[in-house]
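Asker: Need coordinates for the following:
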Amino acid sequence: MKAKVLITGGAGYIGSILTPMLLKEGYDVTVLDFMYFNQATLLDCCADPNFHIINGDCRKEEVLKKAMQGKEFILPLAAMVGFPLCDRDETAARTTNLEAIKLLLRLRQPEQKIIFPCTNSGYGVGEGDDFCTEDSPLRPISLYGSSKVAAEKAVLETENSFSFRFATVFGASPRMRLDLLVNDFVYRAVYDRTAVVFEGNFKRNYIHVRDAAGAFLWGIQHFDEMKGRPYNCGLSSANLSKLELCAKIKEHIPGFVFLEAPIGEDIDKRDYIVSNERLEATGWRPQYTLDDGIEELKKVFTIIKNKTYSNI
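Answerer: Now for the predicted structure:
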């Protein structure tokens, strides 16, 4: 039997990919998830005797303490993700993204290993044409970014830990998200055939959800050589502006028409390019390209459509 792993938020966007991935590799996996979105994404895992599920809140000490008992690895994925969701419920954002991590650190045993998922949103407005490395200043411009950066700092100040600073994630997951930029733009291309882009020169980095999940597996397998440091995790081939992203989508959906708004602005002011060299130096490589993700999402949006308030 391989190591016992606890994933908080393991029924979320990344966790719903990561959990079966770890089970397939022979790990004993416990998921602690509050099922905030009423999701049922891990039903196929329930037949595996090495899968354990706790429907509970990682902010509650007794719940978290019980879940942590006997675990070698702790992957605290539970979070209020993205600036719109955090701004909508600031209390939940702070208590989940930061206070629950401080609680976890207080409860953990020294030998328990933590791999923390941060975000490269922490770079905020970056260094222009210079790549942000893990040594670049962190200047988060949202509650989401600041809460995750503060939690990462607390984690990295302890022993037996490291963090991934994930790029903007894309691709299909059983707990699907349509708010992520690539997913959103492909959805618009499929159903609306048009998109209006604000501040289209703003750049960011991207990573497929399966590569984000795979990074955790890589981190478990290479923990001793990676511990103590943060690692940017993204596609080095995908430091793209919004307009460049739209042009890439148009290669796959030729009828897609996009234009940059002459007035107005995007409330999301993130603008940076990122170096992933530190993680790549460990031997890790992403397996999915942006092209792979767009083709995948075309199939996804053949299956699902967000039509709660639509009359067609």
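Asker: all contacts plus neighbour counts: C-alpha atoms, from now on.
Answerer: Fine.
Asker: what about the helices in the stretch 151-300 of the chain?
Answerer: Per DSSP state H, counting those that start in this stretch, the stretch 151-300 of the chain has helices spanning 181-191, 209-221, 223-226, 242-252, 277-280, 290-303. These are given in chain order.
Asker: Out of the ones you listed, which gets nearest to residue 34?
Answerer: Relative to residue 34, the nearest member of the helices of the stretch 151-300 of the chain by Cα to Cα is helix 209-221, separated by 19.9 Å.
Asker: which residues sit against stretch 170-190?
Answerer: Applying Cα atoms under 8 Å, 6 or more residues apart in numbering, the external contacts of stretch 170-190 come out as 11-14, 16-17, 39, 41, 168-169, 194-195, 206-210, 245-246, 249, 253, 255-257, 293-294, 296-298, 300-301.
Asker: quick one, strands of this structure?
Answerer: For the chain, the strands defined by DSSP state E cover 4-8, 28-33, 51-55, 73-76, 113-119, 161-166, 168-170, 194-197, 203-208, 230-233, 239-241, 257-260.
Asker: ok, how many other residues are close to the closest residue to residue 128 other than its chain neighbours?
Answerer: Of all residues not flanking residue 128 in the chain, residue 272 sits nearest, at 6.8 Å (Cα to Cα, 6 or more residues apart in numbering). Around residue 272 sit 24 other residues, with neighbours defined as other Cα atoms under 10 Å.
Asker: Residue 272 contacts residue 124, correct?
Answerer: Yes. Between residue 272 and residue 124 a contact is recorded at 7.2 Å, counting by Cα atoms under 8 Å.
Asker: how about the residue nearest to residue 138 when sequence neighbours are not counted, what does it touch?
Answerer: Excluding the flanking residues, the one nearest residue 138 by Cα to Cα, 6+ apart is residue 123, at 4.8 Å. If you count contacts by Cα under 8 Å, 6+ apart, residue 123 has them with 132, 136-140, 270, 272.
Asker: that older thread, how about the strands of the chain in a markdown table, adding mean neighbour count and distance to residue 216?
Answerer: Listed next are the strands of the chain as a markdown table, based on neighbours: other Cα atoms under 10 Å; distance: least, Cα to Cα, whole Å:
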| stretch | mean neighbour count | distance to residue 216 |
| --- | --- | --- |
| strand 4-8 | 24 | 11 |
| strand 28-33 | 23 | 13 |
| strand 51-55 | 16 | 17 |
| strand 73-76 | 22 | 8 |
| strand 113-119 | 25 | 7 |
| strand 161-166 | 24 | 9 |
| strand 168-170 | 24 | 14 |
| strand 194-197 | 17 | 33 |
| strand 203-208 | 25 | 13 |
| strand 230-233 | 26 | 10 |
| strand 239-241 | 20 | 22 |
| strand 257-260 | 16 | 35 |
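Asker: Second input sequence below; structure requested for side-by-side comparison:
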Amino acid sequence: MNERQHILVTGGAGYIGSILVPALLHLNYRVTVVDNFMFKQTSLLGICYNKNLTIINGDCRDMELLDKLVHDVSIVIPLAALVGAPLCSKDKFNAKSINEDSIKNLCGILNLDQKIIYPTTNSGYGIGQKGKFCDENTPLNPISMYGRTKVNAENIVLNRGNCISYRLATVFGTSPRMRLDLLVNDFTYRAVYDKCVTVFEGNFKRNYIHVRDVVKAILFGIKNFNFMKDNAFNVGLEEANLSKLELCSIIQKHVNGFVYREDSTGFDPDKRDYIVSNKKIMSLGYCPSFTLEDGINELIKSFTFIKNSQYSNV
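Answerer: The predicted model follows:
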């Protein structure tokens, strides 16, 4: 039983947090969520009954607030962030203050006995070498504001120690706090409603992971923290290092009438292009539960009742 262990989750009402927080409560952790609810999400309504849950409407940059909350916390999971290259390019000040500065300040108020599990992004690999997998020893070369702030924050966390960093692949799947701007979710939505997608720089590759497998990795890290700590781990599907055109081809198998084409006159503002090895965490016993096609079918089901721009981050 884990009733005495207290976990602080910043951004706990977001895309990942809305699945993670119920999972932590199910395991009998006490959970405090700090979220500013900037997207007016109501994703935690279904668990407000739980006496082990505390919800604070606040900002992850409010160190006076966090200093009052962390005194009996065992683990901090900082999910609060501006996520994605377009959003961070649009709002550079808040991207840096939320994604990077708040992590530095958080590390400054925690004692060294308190653990951090830090979900970041594998977009820090930037543009990889053709045919060569990026592993955790590959030099980081972020090419977007988003990537730079997250790489800097990861360095802060790893230098502080008593932590695990997860370099997440592009996440997909449904969540109570849904997002339609993520690539698989976006392309599947367009396939269902528009029946067509125009792809720019269609041969650019990246890796993918289901949102519930991100949560599974975090729970795996909590359970196995002592022999994983002070390391970074890629978290993605080994079989899903795919180009955008390959992704469209898979979606086409599940959506009747969907067509896609590549436009060579345009460009993608998110220039990352790499393939990733996830063998390090898998060698420890972690294994994703959901395939890319599982997620696509799940998304198609959800799109029978979702059609609203409120689910975009941009």
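Asker: re earlier: and the residue nearest to residue 128 of the first structure, what pairs with it in the second structure?
Answerer: Under the alignment (TM-score structural alignment), residue 272 of the first structure pairs with residue 274 in the second structure.
Asker: now residue 115 of the first structure
Answerer: With TM-score structural alignment as the criterion, residue 115 of the first structure lines up with residue 117 in the second structure.
Asker: list the contacts for its match?
Answerer: 75-78, 163-166, 218, 221-222.
Asker: cool, and residue 250 of the first structure?
Answerer: For residue 250 of the first structure, the contacting residues are 256-257, taking Cα under 8 Å, 6+ apart as the criterion.
Asker: Give the equivalent position in the second structure for it.
Answerer: When the second structure is aligned by TM-score structural alignment, the residue opposite residue 250 of the first structure is residue 252.
Asker: that older thread, same list as before, the strands of the first structure that is, but in CSV and with distance to residue 286 of the first structure included.
Answerer: Supplementary listing: the strands of the first structure in CSV, determined by distance: least, Cα to Cα, whole Å:
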stretch, distance to residue 286 of the first structure
strand 4-8, 22
strand 28-33, 23
strand 51-55, 26
strand 73-76, 20
strand 113-119, 17
strand 161-166, 12
strand 168-170, 12
strand 194-197, 28
strand 203-208, 8
strand 230-233, 9
strand 239-241, 14
strand 257-260, 29
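Asker: Quick one: closest of those to residue 100 of the first structure.
Answerer: Nearest to residue 100 of the first structure among those is strand 73-76; the distance by Cα to Cα comes to 9.1 Å.
Asker: Please tell me which residues of the second structure that closest one aligns onto.
Answerer: Mapped onto the second structure using TM-score structural alignment, strand 73-76 of the first structure covers residues 75-78.
Asker: what's the mean distance for the matching stretch versus the first structure?
Answerer: With mean Cα distance after the TM-score superposition for the first structure, stretch 75-78 of the second structure departs from the first structure by a mean of 0.4 Å once superposed.
Asker: In a markdown table: the contacts of residue 123 of the first structure, plus distance to residue 46 of the first structure.
Answerer: As requested, those are arranged in a markdown table below (distance: Cα to Cα, whole Å):
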| residue | distance to residue 46 of the first structure |
| --- | --- |
| 132 | 41 |
| 136 | 43 |
| 137 | 43 |
| 138 | 40 |
| 139 | 41 |
| 140 | 39 |
| 270 | 39 |
| 272 | 41 |
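Asker: one step back: the match of residue 250 of the first structure and residue 93 of the second structure: what is the separation?
Answerer: Distance, residue 252 of the second structure to residue 93 of the second structure, using Cα to Cα, to the nearest Å: 39 Å.
Asker: which residue in the first structure lines up with residue 217 of the second structure?
Answerer: In the first structure, the position corresponding to residue 217 of the second structure is occupied by residue 215, as judged by TM-score structural alignment.
Asker: Relative to residue 285 of the first structure, how far out is its match?
Answerer: 9 Å.
Asker: And these two? Which one has more around it.
Answerer: residue 215 (21 against 18).
Asker: among the strands of the first structure, which is nearest residue 150 of the first structure?
Answerer: The minimum distance between residue 150 of the first structure and the strands of the first structure falls on strand 113-119, with 9.6 Å, by Cα to Cα.
Asker: mean deviation of the closest one from the second structure?
Answerer: Strand 113-119 of the first structure: mean distance to aligned residues in the second structure after superposition is 0.6 Å, counting by mean Cα distance after the TM-score superposition for the first structure.
Asker: what about the counterpart of residue 190 of the first structure in the second structure, neighbour count?
Answerer: Residue pairing (TM-score structural alignment): residue 190 of the first structure is matched to residue 192 of the second structure. Residue 192 of the second structure has 20 neighbours, counted by other Cα under 10 Å.
Asker: Next up, the contacts around residue 104 of the first structure.
Answerer: Taking Cα under 8 Å, 6+ apart as the definition of contact, the neighbours of residue 104 of the first structure are residue 64.
Asker: That one maps to what in the second structure?
Answerer: The pairwise alignment with the second structure assigns residue 104 of the first structure to residue 106, based on TM-score structural alignment.
Asker: Identify each buried residue in stretch 104-114 of the second structure, please.
Answerer: Buried residues in stretch 104-114 of the second structure, defined by neighbour count with 16 or more other Cα atoms under 10 Å: 104-107, 110, 114.
Asker: can these go into CSV with extra columns for distance to residue 187 of the second structure?
Answerer: What follows is those, written out as CSV (distance: Cα to Cα, whole Å):
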residue, distance to residue 187 of the second structure
104, 35
105, 37
106, 36
107, 37
110, 41
114, 40
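Asker: right, and out of those, which lies closest to residue 26 of the second structure?
Answerer: When those are ranked by distance to residue 26 of the second structure (Cα to Cα), residue 114 comes first, at 21.8 Å.
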